[in-house]
Each structure stands twice: as C-alpha cells, then as structure tokens.
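> this is the structure alone, sequence omitted:
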C-alpha cells in the first residue's frame, strides 16, 4: 500500500489510512456526500488534513476507495443464486434468501451505495463501472438460472434470460434503495420481502412458488 507520493506505507500508516476510511464511511451515513470535507474527516479520525492528503487526493478519491472495496465484497451476492435450486419448495427458499441477502447487503452498505448511485447518475464512469460490477454479481447468476429453467421447457423460449435478470435486479435495487420509504406508497416493511420473493420466483420460473 502506497501513499499519494508513491512511498510504501508502513503498518502505522496503513492503520491511519484505514481509520480515515472508516471515519469517512461513518460520516457518509449521516451527512450528504457533498457536505463532507477533508478537515472534518481528519478531525474525526484524530489527525490532520495534511495526513489525509498523504493517502488520498481528496474526499472523492477516498470515496472511490470505499466503493472499490464494496465492489469486491459484492461477490457474496453471487452465492445467493449460483448453484441454487429453483424447483419446488427449494425454489421458493432460493427466492426468499436472494431477497433477504440482497436487501441486507443494501442496508449494510447504504451510505456508499447512495454515493455510487449519485456518481453514476451524474455520468461519472468510475462510479458507473463500480455500480455495474456490484449488480453484475447477481445479474449474471440470475440470467443463468432463467436459462436453465428455460432449457427444461418451463419458461417461454422467446423470453430473454438476460432481460428478465436485468429487470429483476433493477426491481430489487430500486426497492432496496428506498426501504425506509416503503410506507409512502402504502406498503409495510414486513410486506416487501414476500412480495419481492414472489416476483423473483415468477420471473425466474414463470410459476407461482410451492410453499
């Protein structure tokens, strides 16, 4: 691990760098991204702005570092679908666990995901690339699942597995991003999970689940 000027950071330097990232992550949970300043992050970490600039060019650079870590962790989403059965009761369990895992991932990483979405919406290719990497983790596995069910004649042959998977992931992302606002459109939080699981199951298998 190197500093901005190319020097290798020692153990103490690495610990300071990580503390700065941890403090930034905490601040993003309670403050708008644009309002977070280097001096505030440094103060919260118990160090100086000069130290911050040893490891990051600016706040955006540090945010991108957090986002890259998030993208690496998103591989866990693949395991929610890959190799799982969509037959009978097992299929319903798969749909439920996918929804639970996806929603929990979003809750756990809400602060940085909001910044990634903002950057991507503004056309920043760096954030767009990270967002795509996060969603691809589950999108590709879902598309494979639809294709497998389709190969057994249980899904219309004209259906595009990639289109179905992309639509389901977009739906999960939209709901996961607005979990707290569920009540604004008349839905209770505890109603979201079964509703999403039903839609996912229908999308993948073309059938109602066996419960």
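Here it is on my side, so go on. Model, not experiment: these values are computed from the prediction. Residues are numbered from 1 along each chain as shown.
> drop to CA atoms for contacts and neighbour counts, all remaining ones
Noted.
> just give the nearest non-adjacent residue to residue 64, would you?
residue 127 (7.6 Å; C-alpha to C-alpha, 6 or more residues apart in numbering).
> ok, the one you found - how many residues close by?
23 (other C-alpha atoms under 10 Å).
> helix or strand: which one has it?
helix 125-151 (DSSP states H and E).
> against which helices or strands is that helix packed?
Counting contacts by 3 or more C-alpha pairs under 8 Å, 6 or more residues apart in numbering; DSSP states H and E, helix 125-151 packs against helix 59-73, helix 110-121, helix 161-177, helix 189-205.
> is it correct that the residue nearest to residue 64 is in contact with residue 112?
No: taking contacts as C-alpha atoms under 8 Å, residue 127 lies outside contact range of residue 112: 10.7 Å.
> what's the overlap in contacts for these two?
Common contacts of residue 127 and residue 112 (C-alpha atoms under 8 Å, 6 or more residues apart in numbering): residue 67.
> and the helices and strands packed on helix 125-151: which comes nearest residue 87?
helix 189-205 (8.4 Å; C-alpha to C-alpha).
> below is structure B, check it against A:
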C-alpha cells in the first residue's frame, strides 16, 4: 500500500492507523478464501483482526468497500504481469521459454489472489460495472503486450492469422485465467496439473507465433 491513506471522515491515517487498516484487509482476504463475500460481516472481520466494528468503520463504510480496495490492490500487482511478455523473445527455444514463464507467472498470480479474483469475476458476471472495469484492467496487463508480440510476429513474415492479434491476445488471457481458476475441476476430469502447464504453453506459443514451440 502506497500513498496517503485517509479515514472515512477524511483524516490522514498515521502509521499505526495504516497498519490497522492493512490488517483489516489482510483478514478480509483470508476470510474470502472460505466464505462468499456477501456472507462476510463487519463484526467478523473486526473480530478476526482483533479490533472493533467501530474501528473498521473508521476506514471503510462497509465490507464491499474493503473488497473493492482488495481488488484495487490486485490490479496494482497485476501490472507486473506485463513484464512476462514485454521485451521477451518469441523466437526458437527462447520463445518456448517465454511461453513457459508466462504460464508459470499467471498460474502463480491466480493462486496468490484466487479469492479476490473469484469475487471480481462474480461481480463482473453480475454486471457490476466497478468489477467489470477492474477485471478489464487485470486482463489488460497481459492483453496489450501479447497483442504487440503477435503484431511483431506478423512483421517477421508470419502468415496472416485467422483472427486479429488483439482478439488472439484477449482469448489467450481469458483462457489462462479460466484454467487457473478451474484447475481443480479440470483435474477431476482427467487433466493433471503437470499436463495443464505444457498444454497452456503450447496454446500461448501457437497463438502468438502461429508455430509450435521449439524444445
């Protein structure tokens, strides 16, 4: 968390207040891992953080506001995903390594933020524009650099793709997110975790370059 932190009534929070606010967010994040966010109550978050509902209300007007703050934190961290694509080579064995590292990075990101990403997806699916915008920003961290990578491959003489680079990039990012979120379900259908990563790497490489990766 960076920048000035204020309370609900506009006062600037000191170091201790900032620590309390962050503890409330951390406790909420843990609770979302096991409970639907609409079932989480202020008193439960406050109790888990070892403080009172009155303290919670100093920093957030309700649980939803705290959930949205967690979502914004996730957006800020998602910006680093672009580094998995920007400036990376997609040629030869280096291209295969780029696809592998991208898949590893996305899977790790989803594991770390699984609970809040599920909340974001639920809110977006229900048409809540706030969550739609947040989901778009998370996806955008990868869609833009992947689009540029696919366009660069076109400039290297790659055959014209069956879809636009932006459409391919958007589809790849959506696929990565869906598989990351549903890996346990896919494993129950016979797709082992050890098999999912190579499959995703293959599809990403094919989508960006139009070619199978060189191993």
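Yep, it's here. Everything quoted here is computed from the prediction, not taken from an experiment.
> hmm, back to that, any idea what the residue nearest to residue 64 of structure 1 aligns with in structure 2?
In structure 2, residue 127 of structure 1 lines up with residue 131, judged by TM-score structural alignment.
> how far away is its match from residue 97 of structure 2?
From residue 131 of structure 2 across to residue 97 of structure 2, the span is 33 Å (C-alpha to C-alpha, to the nearest Å).
> cool, residue 12 of structure 2 as well?
Taking C-alpha to C-alpha, one finds residue 12 of structure 2 at 46 Å from residue 97 of structure 2.
> corresponding residue for residue 48 of structure 1 in structure 2?
Using TM-score structural alignment, residue 48 of structure 1 lines up with residue 52 in structure 2.
> quick one, what contacts that match?
43, 46.
> kindly report the same for residue 181 of structure 2.
110, 114, 118.
> recalculate using a threshold of 10 Å.
When contacts are counted by C-alpha atoms under 10 Å, 6 or more residues apart in numbering, residue 181 of structure 2 touches 107, 110-111, 114-115, 117-118, 175.
> cool, residue 162 of structure 1 as well?
139-144, 146-147, 168.
> hang on, the earlier thing: and the helix holding residue 127 of structure 1, how far out from the chain's middle?
Computed by C-alpha atoms, centre = their mean, to the nearest Å, the chain-centroid distance of helix 125-151 of structure 1 equals 12 Å.
> got it, and stretch 20-35 of structure 1?
Using C-alpha atoms, centre = their mean, the offset of stretch 20-35 of structure 1 from its chain centre is 17 Å.
> quick check: that stretch aligns to which part of structure 2?
Stretch 20-35 of structure 1 covers residues 24-39 of structure 2 once aligned (TM-score structural alignment).
> cool, stretch 91-108 of structure 1 as well?
Taking TM-score structural alignment, stretch 91-108 of structure 1 hits residues 95-112 over in structure 2.
> the matching stretch vs structure 1, average offset?
On superposition with structure 1, the mean distance recorded for stretch 95-112 of structure 2 (mean C-alpha distance after the TM-score superposition for structure 1) is 0.5 Å.
> quick one: buried residues of that stretch?
95-100, 102-103, 105-107, 109-110 (16 or more other C-alpha atoms under 10 Å).
> nearest to residue 31 of structure 2, of the residues you listed?
Nearest to residue 31 of structure 2 among the buried residues of stretch 95-112 of structure 2, with distances taken as C-alpha to C-alpha, is residue 110, at 16.9 Å.
> and that closest one, what is it in contact with?
Contacts of residue 110 of structure 2 (C-alpha under 10 Å, 6+ apart): 78, 116-118, 176-181.
> that one: helix or strand, and which one exactly?
Applying DSSP H and E, one finds residue 110 of structure 2 within helix 92-112.
> got the angle for that helix vs helix 165-181?
Angle of helix 92-112 of structure 2 versus helix 165-181, following axes from the mean of the first three to the mean of the last three C-alpha atoms, to 10 degrees, is 50 degrees.
> now helix 92-112 of structure 2, how far from the chain's geometric center?
14 Å.
> could you find the counterpart of residue 190 of structure 1 in structure 2?
Per TM-score structural alignment, the equivalent position to residue 190 of structure 1 in structure 2 is residue 194.
> number of nearby residues for that match?
9.
> check residue 67 of structure 2 too.
Residue 67 of structure 2: 20 neighbours (other C-alpha under 10 Å).
> wait, it touches residue 120, no?
Yes: taking C-alpha atoms under 10 Å as the definition, residue 67 of structure 2 is a contact partner of residue 120 at 9.1 Å.
> thinking again about what came up before, can you redo the buried residues of stretch 95-112 of structure 2 as a markdown table with distance to residue 125 of structure 2?
Shown next, in a markdown table, are these (distance: C-alpha to C-alpha, whole Å):
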| residue | distance to residue 125 of structure 2 |
| --- | --- |
| 95 | 34 |
| 96 | 34 |
| 97 | 34 |
| 98 | 31 |
| 99 | 29 |
| 100 | 29 |
| 102 | 26 |
| 103 | 24 |
| 105 | 25 |
| 106 | 21 |
| 107 | 21 |
| 109 | 21 |
| 110 | 18 |
